[in-house]
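# model this:
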Amino acid sequence: MIKHIRNKIVAVVAAGIMIASLSACGSKNTSTLSDGVTEVSVMDRDTDGVVEEYKKTVENSEYIMHALGGMDGKSYINSIDCLRKTYEAGYRLFEADVSYTSDDVLVLAHSGQDNIWSEADWNDRIGIAYPFRDMNGNELTEESKDYFTSNGYDFDNHTCNYDSFMTFRIQGEYTATSFSDIVQFMKEHDDMYLMVDAGNRSYESTQKLYKMILDTCKNDYSVLDRIIAGGQTTDMMQAVKDTYDFPLLNMYYAGDDVREESIYSPEQFINYCNENGIISFSTAKETYNDYNGAALKEAGLISYVFTVNDSDEAALMKSYGADVIGTDFLW
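You can find the predicted model right below:
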């Protein structure tokens, strides 16, 4: 009897320790949304060590692999085939396009506004003929629409379902990749970091995607702490922050013609980043120059400049202050 009581006490204490540990990892309460996505509330925790390890990786990295890296002269592949090759070559920073299928499963696929897969996304990036028009570019017949709809194709967002996507050979050659494939790779390789490119989204669409990321990661902070999370607008950044306390926050520094008025100048952008715990920014090479590069560098923000495939141009971006160059082929 005494042994039985002692074992019960040990079990209760162990359970208490486990609960405390989970809380310290960032997860406090969970609930299931109507679409099956797990909503997670988070608690503050000490992430200084996480950020320091990340900064060490940045300091030792010249490049981040755009869309997991190009191969055979092709870009925007977003395939685990590329990830394996570039990781084996010694790279540890990766960027990938993340969106969701018509049945709400995260995959690596480029998207436009609010998760719409454009004609270019289909034809050029996925490498599958755009299925929402016929070969002559005309609207599909009702019979054809019914066929595609019954097979999981969404005519509003121009997406397909997960099962269809995973049968594709990306650009005719490469393995179609789910976000869960990347999570598994990250669990097996605990020194890689993934920057999520979610495209341009509303607050609601951004939060949906990041809640799906949490669900796919099963709230595993050892993976979540190596996801460089963020967005292109202040609404997107707020959605990310409202979803989970990602320690590695990144914001896109948009071009002059589309950057929000509240963060238009480098000084305004820097203030916003400082106030919101954002430690890095990404930007296009066409936007980055010696003026904004110097100001953003002085502020201590980590800089990622995309997409550069010429070594001389990479050197020029570095001279402006870029920390890491986003590339397809300079590896």
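
# for the rest of this, base every contact and every neighbour count on C-alpha atoms.
Fine.

# which strands or helices does the helix or strand A229 falls within pack on?
When elements are assigned from DSSP states H and E, A229 belongs to strand 227-231. Where contact means 3 or more CA pairs under 8 Å, 6 or more residues apart in numbering; DSSP states H and E, strand 227-231 is packed against strand 193-197, helix 234-243, strand 249-253.

# buried residues in that strand?
Within strand 227-231, the residues that count as buried by 16 or more other CA atoms under 10 Å are I227, I228, A229, G230, G231.

# same deal with stretch 119-128?
Quick answer for stretch 119-128 (16+ other CA under 10 Å): E119, A120, D121, W122, D124, R125, I126, G127, I128.

# what residues does that stretch touch?
Identification of contacts with stretch 119-128 by CA atoms under 8 Å, 6 or more residues apart in numbering yields 75-77, 109-111, 129-130, 168-172.

# format the residues you listed as TSV; extra columns: distance to E142 and neighbour count.
Below are these laid out as TSV (distance: CA to CA, whole Å; neighbours: other CA atoms under 10 Å):
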residue	distance to E142	neighbour count
S75	35	18
Y76	32	23
I77	32	31
A109	27	30
H110	28	26
S111	26	27
A129	19	15
Y130	17	19
F168	25	17
R169	28	16
I170	28	23
Q171	28	19
G172	29	10
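
# to check against the first, give me the structure of this:
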Amino acid sequence: MKKWLAALLFMICLPAFSTPALASGWTDHNLVAHALGGIDQKAYTNSYEAFETNYEKGQRLFEIDLQFTSDGYLIGRHDWSLYAFQSLGQTLTPEMTGGPLPLADMKELKMFDKYNVLSFSDIVDLLHEYPDIYFITDTKSMDKETITAQFGQIVELLNEDPYLLKRIIPQIYNEGMYTTIENVYPFESYVYTLYQTTDSNQKVLQFVKEHPKITAVTMPEWRANASFLGSLKKINKLSFVHTINSLDEMEKYKSRGVYGFYTDFVTPEELKTYYAQKTQKSAGKSVQTVVSKKN
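Sure thing, here's the model as predicted:
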């Protein structure tokens, strides 16, 4: 009886997320720090301080929005709209209606008077300083020339170093973008994010099945149904949902088969604690059920 209960408890208390056989490196992580993660309850800063804060909280997989400045440098930036400046607490002069602006101006224009923009050169420095981090790119553009220029600059700044480039995971928005990036550099792994595509689930499944280097598919909540998620799992593709800041919501989508989440504020330790509590509670109920049946 005791041995049987011990075996039951062991099975129940296995880690809440298990990494599939294909996983190595970035896929060991189930949380993606969206726009380098939130800081002081603020999202979308893509700032140095956001990176440092979330690294200290245990994040190792970071998504970063990338845009060109007016003088051609890639920086961490969601977009150049007037709203983006206002929402990040950046004061513009009356003649300025948005961007893009030169890199030097962006370096001076702190977010909320204290957060600093990151150029891709700064990202390169972080990759050298922190050998356990990975960056998923969100470059926004679907224009072939812009994509080529964006990833050309990324590869150039990383000196075509395979060790560093394997820690950059391009996010693609349609089928053609995969080929465009591959013509720049054959990255080791890709994420297909679905928020810009109108392709059917079946078309997405066929495409990712034909391209082994597309390791994961990221989707908005409305697309994360059990059937689609199950089909992805059958062809050995990881599934992520964005952007989730609730542990209970993560549990809901995990029960459907989701592997991981883009998040602004949930930390690995919070997720670990949450699932430890859930499995402990589940184990207690299971033991009570077994004992009741035996009695």
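
# post the TM-score for the overlay when you can.
Remark: TM-score between the superposed chains equals 0.77 [TM-score structural alignment, normalised by the length of the second structure]; 247 aligned residues with a CA RMSD of 2.3 Å.

# right, and the secondary structure at the aligned residue in the first structure for K254 of the second structure would be what?
If you follow K254 of the second structure across to the first structure using TM-score structural alignment, you land on K318. Secondary structure state of K318 of the first structure, per DSSP: H, G, I helix; E, B strand; the rest coil, is helix.

# residue contacts, K318 of the first structure?
V324, I325.

# 10 Å instead?
Residues in contact with K318 of the first structure (CA atoms under 10 Å, 6 or more residues apart in numbering) are E62, D290, G293, S303, V305, D312, V324, I325.

# thinking the third one is in contact with Y320, fair?
Yes. With contact defined as CA atoms under 10 Å, G293 of the first structure counts as touching Y320 (5.4 Å).

# and the longest strand for the first structure?
strand 93-100 (DSSP state E).

# so how far does it sit from its counterpart in the second structure?
Here the mean offset of strand 93-100 of the first structure against the second structure after fitting is 0.8 Å, by mean CA distance after the TM-score superposition for the first structure.

# tell me, the helix or strand just after that strand lands on which residues of the second structure?
Counting by DSSP H and E, the element after strand 93-100 of the first structure in chain order, helix or strand, is strand 106-108. Under TM-score structural alignment, strand 106-108 of the first structure corresponds to residues 74-76 of the second structure.

# can you check stretch 181-196 of the first structure too?
The aligned range for stretch 181-196 of the first structure is 122-137, by TM-score structural alignment.

# cool, stretch 219-236 of the first structure as well?
With TM-score structural alignment as the criterion, stretch 219-236 of the first structure aligns to 160-177.

# S255 of the second structure: neighbour count?
For S255 of the second structure, the count of nearby residues is 11 (other CA atoms under 10 Å).

# ok, now E249 of the second structure?
12.

# and the counterpart of S227 of the second structure in the first structure, which of the three is it?
When the first structure is aligned by TM-score structural alignment, S227 of the second structure is paired with Y291. Classification of Y291 of the first structure using three-state DSSP returns helix.

# Y291 of the first structure: how many residues sit nearby?
Y291 of the first structure has 11 neighbouring residues, counting by other CA under 10 Å.

# over to T137 of the second structure?
That count, for T137 of the second structure with other CA under 10 Å as the rule, works out to 21.

# thought it was touching L74?
No. In this structure, T137 of the second structure is not within contact of L74 by CA under 10 Å, at 11.3 Å.

# OK, contacts around the residue most central in space within the second structure?
Note on the second structure: the residue nearest the mean C-alpha position is V32, at 3.5 Å, using CA atoms, centre = their mean. Residues counted as contacts of V32 of the second structure (CA under 10 Å, 6+ apart) are 26, 59-64, 134-136, 240-243, 260-264, 266-268.

# which SS class is the residue nearest to it when sequence neighbours are not counted?
Leaving aside its sequence neighbours, V32 of the second structure sits nearest to Y262 (CA to CA, 6 or more residues apart in numbering; 4.5 Å). Classification of Y262 of the second structure by three-state DSSP places it in strand.

# quick check: the nearest residue to V98 of the first structure once chain neighbours are set aside vs I170 of the first structure, distance?
Of all residues not flanking V98 of the first structure in the chain, L108 sits nearest, at 4.7 Å (CA to CA, 6+ apart). According to CA to CA, to the nearest Å, L108 of the first structure stands 10 Å off from I170 of the first structure.

# shared neighbours, these two?
With CA under 10 Å, 6+ apart, L108 of the first structure and I170 have common neighbours Y76, I77, N78, S79, I126, A176, T177.

# show only the entries of the contacts of stretch 119-128 of the first structure found in helices.
Judged by DSSP state H, the subset of the contacts of stretch 119-128 of the first structure located in helices is empty.

# need the residues you listed in TSV with distance to Y54 of the first structure, can you?
Formatted as TSV, these follow (distance: CA to CA, whole Å):
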residue	distance to Y54 of the first structure
S75	26
Y76	25
I77	25
A109	25
H110	25
S111	27
A129	39
Y130	39
F168	34
R169	33
I170	31
Q171	32
G172	35
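
# list the contacts of the residue nearest to V32 of the second structure.
Residues in contact with Y262 of the second structure, defined by CA under 10 Å, 6+ apart, are 30-35, 37, 61-63, 218-219, 240-245.

# can you say which of those residues are buried?
Burial by neighbour count, 16+ other CA under 10 Å: within the contacts of Y262 of the second structure this picks out 30-35, 37, 61-63, 218-219, 240-244.

# T267 of the second structure and L31 of the second structure, how far apart?
Distance from T267 of the second structure to L31 of the second structure, by CA to CA: 8 Å.

# what's the overlap in contacts for those two?
Common neighbours of T267 of the second structure and L31 (CA under 10 Å, 6+ apart) are G58, Q59.

# quick one: the helices in the stretch 1-150 of the second structure?
2-12, 48-56, 82-87, 103-108, 120-129, 144-157 (DSSP state H, counting those that start in this stretch).

# which of those helices is buried the deepest?
helix 48-56 (a mean of 19; mean count of other CA atoms under 10 Å).

# spit out the contact partners of whatever residue of the second structure lines up with S280 of the first structure.
Counting by TM-score structural alignment, S280 of the first structure lines up with A216 in the second structure. By CA under 10 Å, 6+ apart, A216 of the second structure lies in contact with 27, 171, 189-193, 208, 232-233, 236-240, 259-260.

# again, only using 6 Å
A216 of the second structure makes contact with V191, K237, L238, S239 under the criterion CA atoms under 6 Å, 6 or more residues apart in numbering.

# with adjacent residues omitted, what lies nearest to N30 of the second structure?
Closest to N30 of the second structure by CA to CA, 6+ apart is G260, at 4.2 Å.

# no further questions, thank you.
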